[in-house]
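K.L.:
The amino acid sequence is not available; the structure is as follows:
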């Protein structure tokens, strides 16, 4: 029910709202020490009413950061490819799901994410404990489990609207807190991560 409510609010945003939020969130995210020192960042291309990520992807790449983007696999797991600029993306429709923008170049494999210094996670909300509510497909739960199995400890950052930092989201035993959330009004950090 919480997912539906959050998506309904997002769906009322105008394209101008989404674009302005994306620019502001990109500026704030680029000030994070984690991103200032990162050599590899696993990110995603925002779709629909998600806070826009394109400006951030291009700014990271301009800094010389290697940016990895996901490719959705048939079982909802994620493979990874390198972002080489806007022309390196292909619009891919996965069955009845929304179309995603994915890297058109070669596949690096699902384990490529373990090389990331920072992983930017999509989400619908994060609570006061740093627990993230995703869309419910489990793709990023698999990514986080893969990171843990590999002993990788990247910084986990979520990009959200201000109203999506909430008191509490449902969490299960396998859920892990994120380190930070970037919203238009600022950065929220979670020491328990």
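P.N.:
That came through, no problem. Predicted model, so just to flag it, every value in this text is computed and none were measured.
K.L.:
contacts, neighbours, all on C-alpha from now
P.N.:
Noted.
K.L.:
who touches residue 25 in this structure?
P.N.:
51, 159, 182-184 (CA atoms under 8 Å, 6 or more residues apart in numbering).
K.L.:
ditto for residue 50
P.N.:
Applying CA under 8 Å, 6+ apart to residue 50 gives the contacts 10, 18, 160.
K.L.:
so how far is residue 110 from residue 150?
P.N.:
Remark: distance between residue 150 and residue 110 (CA to CA, to the nearest Å) = 12 Å.
K.L.:
dropping in the other structure now:
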């Protein structure tokens, strides 16, 4: 679940331009390629040791041309992991619920956004993410430093700030296509590097 506004007011102009370019490429991907990547990502993700050994994972439901997460969500549950999924709040912050399989998801249409699939059960509160061993982050690109380019809506900036305030240190992992690992992502002072990226070619760690 990551269809948030493409860019927040005052967003870095280089980030806005790069987002437009990357989204255009994603939007042109054939459905077959998106589905094929989803299957491979569900296997490659467990090359990240923290994910393979996690008890609780905060994830998201992919939309549109994003690298698919459906197969990975079910693979996490099959390993006995607790999977948290986000629920969009009116101020663009995120609440969380537990993923109990595809039938537990409900389709929610937000004004001005694509319809999102969200967990239909109990709401656990925004702080539930601080219990995760691994947080899977949506993104559009990552560079050699591990700097992630998000969509710019600010939802996951709040998640990262909440983790820091709670003294929580989960592994941060972004799921991307191979071509979205780029030489450089424009970074600002508040941006935080991820620990690893997973693409159809495999997992890569950052130091």
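P.N.:
Structure received. Predicted model, so just to flag it, every value in this text is computed and none were measured.
K.L.:
Need the TM-score between these chains.
P.N.:
Taking TM-score structural alignment, normalised by the length of structure 1 as the basis, the two superposed chains have a TM-score of 0.97; 191 aligned residues with a CA RMSD of 0.7 Å.
K.L.:
follow-up on the earlier one: cross-reference the contacts of residue 25 of structure 1 with the strands and report the matches.
P.N.:
159, 182-183 (DSSP state E).
K.L.:
Highest neighbour count among these?
P.N.:
When those are compared by neighbour count (other CA atoms under 10 Å), residue 159 ends up highest, at 29 neighbours.
K.L.:
Aligned against structure 2, show me the partner of it.
P.N.:
In structure 2, residue 159 of structure 1 lines up with residue 175, judged by TM-score structural alignment.
K.L.:
thought that match was touching residue 135?
P.N.:
No. Contact criterion CA atoms under 8 Å: residue 175 of structure 2 and residue 135 do not qualify, at 10.9 Å.
K.L.:
now the helices for structure 1?
P.N.:
2-11, 15-30, 33-36, 54-62, 139-150 (DSSP state H).
K.L.:
Which one, of these, ends up nearest to residue 93 of structure 1?
P.N.:
Smallest distance to residue 93 of structure 1 across these (CA to CA): 16.1 Å, for helix 139-150.
K.L.:
tell me what the closest one is packed against?
P.N.:
If you count contacts as 3 or more CA pairs under 8 Å, 6 or more residues apart in numbering; DSSP states H and E, helix 139-150 of structure 1 packs onto strand 78-82.
K.L.:
Specify, as a residue range, where the strand it packs on falls in structure 2.
P.N.:
Going by TM-score structural alignment: strand 78-82 of structure 1 matches residues 94-98.
K.L.:
what's the mean deviation for that stretch versus structure 1?
P.N.:
Mean deviation of stretch 94-98 of structure 2 relative to structure 1 after superposition (mean CA distance after the TM-score superposition for structure 1): 0.2 Å.
K.L.:
How far does that stretch sit from its chain's centre?
P.N.:
14 Å (CA atoms, centre = their mean, to the nearest Å).
K.L.:
do stretch 68-84 of structure 2 as well
P.N.:
14 Å.
K.L.:
okay, how far is it across that stretch, tip to tip?
P.N.:
Stretch 68-84 of structure 2: ends 16 Å apart by CA to CA.
K.L.:
same question, stretch 132-139 of structure 1
P.N.:
Distance between the two ends of stretch 132-139 of structure 1: 13 Å, counting by CA to CA.
K.L.:
ok, and what's touching the lengthiest strand in structure 1?
P.N.:
Looking across structure 1 with DSSP E, the single longest strand is strand 66-72. By CA under 8 Å, 6+ apart, the residues outside strand 66-72 of structure 1 that reach it are 39-45, 57, 60-61, 78-83, 94, 102-103, 113.
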